[in-house]
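Colleague: coordinates only, no sequence provided:
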């Protein structure tokens, strides 16, 4: 089959690779209908996430049709169309039972790597380095999905893949970002980053009752989409002092909640931006934290910081004193997709939510290498790319096998 494979920094290729196989009785094989390039994939592309190996299949956002079923799978059958959450969860550990799905104790065979780096273990993730399990990703024609009875969500008849593919990651991630803000009527929520997750966070904040939503970015196309799709007021951080502007917009208090939808590759301005870029380039600092510092400064006293932008290691000059002095609450982490997926799918069914409205590029899998470059460089008004592995010319079957039950 064909798959998008990592070969090094800024080097992804569409390779012919071995077909996935049923390994455990709880596995299924999914024929990928649509898959996406995520902003988190750019961290791999740019070489900032360790433990990637040449030939690793990328991608953690995908939907498709089940074509093989392990003997232990009871909830799903060949022919079912399914949403695949990006975190892999066992369903029986303490964390899964407490709806902390992305922190699963049992789904990551390489959890010792995370324990060594972060002091504790974490769950597996499709296509996201060996420290998250080394699982093959979804930018491929077919994928093995473990713990299928736990992780998958059936797509209702009549709903096209495009309407639900963003429910695999960025829509639940944005929703969790807003949910963690404990939004009350009249609240103002500011979101750093008007990329896909930031847009979903703004839509979710509106849905959860925020009176005002403010989007912060530097790209006019993204700011325009935040305004048109999310009814957000917008600030270009290259043109204004964001903290000062937010104070003026909120009667001198600052936003009630601030969401970081940027993460480790934030682009700063002035001396601070130069400082972060140099230190990250020299590997004296793993993550550029200009957005994180900015939102910490801007948030009102007693407010909430919700961090869903990915951070991989250590940041310099982190304003812990401000967090303490201002009494801020901090929420962070990978999205617990399983927790939010049924509710979000219902919103899509009822046409209260249309995640596909932010998709800007629809391409066949073969164009993935160029698509990564376009997405990285924010060219062609690119906000969200969806790849179709089954586009014309793609292989029609999984190797020589027929759809079957194992």
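Modeller: Structure's in. What do you need? Here the structure is a predicted model, which means the values were calculated and not measured. Numbers count the residues shown, from 1 in each chain.
Colleague: please make it C-alpha for all contacts and neighbour counts, starting now.
Modeller: Fine.
Colleague: surely residue 347 touches residue 355?
Modeller: No: the pair residue 347 / residue 355 is not scored as a contact, 10.2 Å apart, by C-alpha atoms under 8 Å.
Colleague: this is the comparison structure:
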């Protein structure tokens, strides 16, 4: 089969690779009909996530048709149309029983690698480094899906792929990011990052009852999409974000601040950004946390900072004094996607939201290298790329 493979920093290639096969009685094989390039994939592309190996198959947002199941799979049958969540979860461990699927205790066969960096290992993830399981991803013609009775959700109506594809990651991630702010009617929420996750977070916050959502970015086309989702927008290259948020909230600060940026945050006008770039380039700091720092400083006293942007390791100049002294709550996590699949599919079916509004480009699988370059470099107003094998 053909698959998009990581070949080193800033290099991916579509190659011929062996077809996946059933390795465990609880596996399924899915023929992929739609897959996407995620902003989190760019962290791999840029070389900032450790334990990648040349030839690793990328991709964690995918859906398709079940073509084979292991003998212990009972919920799925050949021919079922499914969306596959990006975290792999066993469904039986203590974490899964508490609905914390992205920290499943049994799905990461390389837990020892992650423990060296993180203390304990999170779940295995599709297409996201050997530290997180070494599982082949979904930017391919076929994928092996472990614990197939726990992860995939069946799509049993005629909803097109594009409406449901993002149940695999970015729609539930956005929902969880807003949910972690415990939004109440009348709240003001600020979202750092107006990429696809940030745009969906704006929509989710309004569905939860926020009165005002503020989207922060620097690319006009992304801010325009956030504005269409209902946000007031701020371009951080044109205004001082802390001052602007104080003015908007009458000096109080947002009730919730959501970091939908993560480890490669950008800010062009500060010495701190130059410091982060230098330390990251020399691997003295793995992540650039400018958006996270700003979200903490901007949040009102007693408010909540929600972190859904991906971080890989260690950060510097963390404003712990602000967090502690102002009674802030910090909440974070890779999304527990399986928890949200049914209710969010219901939202799509009921017409509350159509997540496909984030899509800007549609390509064939073999165009993935061009898609990565366009997405990374914001060419042709590239917002979200969907690939069809």
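Modeller: The structure has been received and is ready for your questions. Only a predicted model underlies this, so the values are computations on that prediction, with no experimental measurement involved.
Colleague: picking that back up, more neighbours: residue 347 and residue 355 of structure 1, which one.
Modeller: Applying other C-alpha atoms under 10 Å to residue 347 of structure 1 and residue 355 shows that residue 355 carries more neighbours, namely 21 against 13.
Colleague: would you confirm that that one contacts residue 168?
Modeller: No: assessed by C-alpha under 8 Å, residue 355 of structure 1 is found out of contact with residue 168, at 11.1 Å.
Colleague: so who does the residue nearest to residue 31 of structure 2 when sequence neighbours are not counted touch?
Modeller: In this structure, residue 31 of structure 2 finds its nearest non-sequential neighbour in residue 142, 4.5 Å apart by C-alpha to C-alpha, 6 or more residues apart in numbering. Each residue near residue 142 of structure 2 by C-alpha atoms under 8 Å, 6 or more residues apart in numbering is listed here: 1, 19-20, 29-32.
Colleague: which ones among the residues you listed map onto helices?
Modeller: With helices taken from DSSP state H, there is no overlap with these.
Colleague: narrow those residues to the ones also in contact in structure 1, please.
Modeller: Retained in structure 1 by both residues aligned by TM-score structural alignment, their matches' C-alpha atoms under 8 Å are the following of the contacts of residue 142 of structure 2: 1, 19-20, 29-32.
Colleague: now residue 242 of structure 1: how far from residue 150 of structure 1?
Modeller: Distance check for residue 242 of structure 1 against residue 150 of structure 1: by C-alpha to C-alpha, to the nearest Å, it reads 43 Å.
Colleague: now the strands for the stretch 301-406 of structure 1?
Modeller: 304-307, 329-332, 361-364, 385-388, 404-405 (DSSP state E, counting those that start in this stretch).
Colleague: which among those strands is found nearest to residue 79 of structure 1?
Modeller: Residue 79 of structure 1 lies closest to strand 404-405 among the strands of the stretch 301-406 of structure 1, at 9.5 Å (C-alpha to C-alpha).
Colleague: which secondary structure elements does the closest one contact?
Modeller: Helices and strands touching strand 404-405 of structure 1, by 3 or more C-alpha pairs under 8 Å, 6 or more residues apart in numbering; DSSP states H and E, are strand 62-69.
Colleague: after superposition, how close is the strand it packs on to structure 2?
Modeller: When structure 2 is overlaid, strand 62-69 of structure 1 sits 0.4 Å from its aligned residues on average, using mean C-alpha distance after the TM-score superposition for structure 1.
Colleague: report all helices and strands that that strand contacts.
Modeller: By 3+ C-alpha pairs under 8 Å, 6+ apart, strand 62-69 of structure 1 packs against strand 28-37, strand 81-84, helix 161-164, strand 404-405.
Colleague: go with 7 Å
Modeller: If you count contacts as 3 or more C-alpha pairs under 7 Å, 6 or more residues apart in numbering; DSSP states H and E, strand 62-69 of structure 1 packs onto strand 28-37, strand 81-84, strand 404-405.
Colleague: centre of the chain to the last one, how far?
Modeller: Meaning strand 404-405 of structure 1. Its chain's C-alpha centre and that of strand 404-405 of structure 1 lie 32 Å apart, by C-alpha atoms, centre = their mean, to the nearest Å.
Colleague: SS state for residue 5 of structure 2?
Modeller: Under DSSP: H, G, I helix; E, B strand; the rest coil, residue 5 of structure 2 falls in the strand class.
Colleague: so what does it match up with in structure 1?
Modeller: When structure 1 is aligned by TM-score structural alignment, residue 5 of structure 2 is paired with residue 5.
Colleague: pretty sure its match sits against residue 58.
Modeller: Yes: between residue 5 of structure 1 and residue 58 there is a contact under C-alpha atoms under 7 Å: 5.9 Å.
Colleague: so what sits against both of the two?
Modeller: With contacts taken as C-alpha atoms under 7 Å, 6 or more residues apart in numbering, residue 5 of structure 1 and residue 58 have no neighbour in common.
Colleague: related to what we said a few turns ago, show me whatever sits in contact with both of residue 347 and residue 355 of structure 1.
Modeller: With contacts taken as C-alpha under 7 Å, 6+ apart, not a single residue reaches both residue 347 of structure 1 and residue 355.
Colleague: how close does residue 261 of structure 1 get to residue 166 of structure 1?
Modeller: 16 Å.
Colleague: what is the end-to-end distance of stretch 57-72 of structure 2?
Modeller: Using C-alpha to C-alpha, the two ends of stretch 57-72 of structure 2 sit 26 Å apart.
Colleague: counterpart of that stretch in structure 1, which residues?
Modeller: Under TM-score structural alignment, stretch 57-72 of structure 2 corresponds to residues 57-72 of structure 1.
Colleague: show me what counts as buried in the matching stretch.
Modeller: 57-70 (16 or more other C-alpha atoms under 10 Å).
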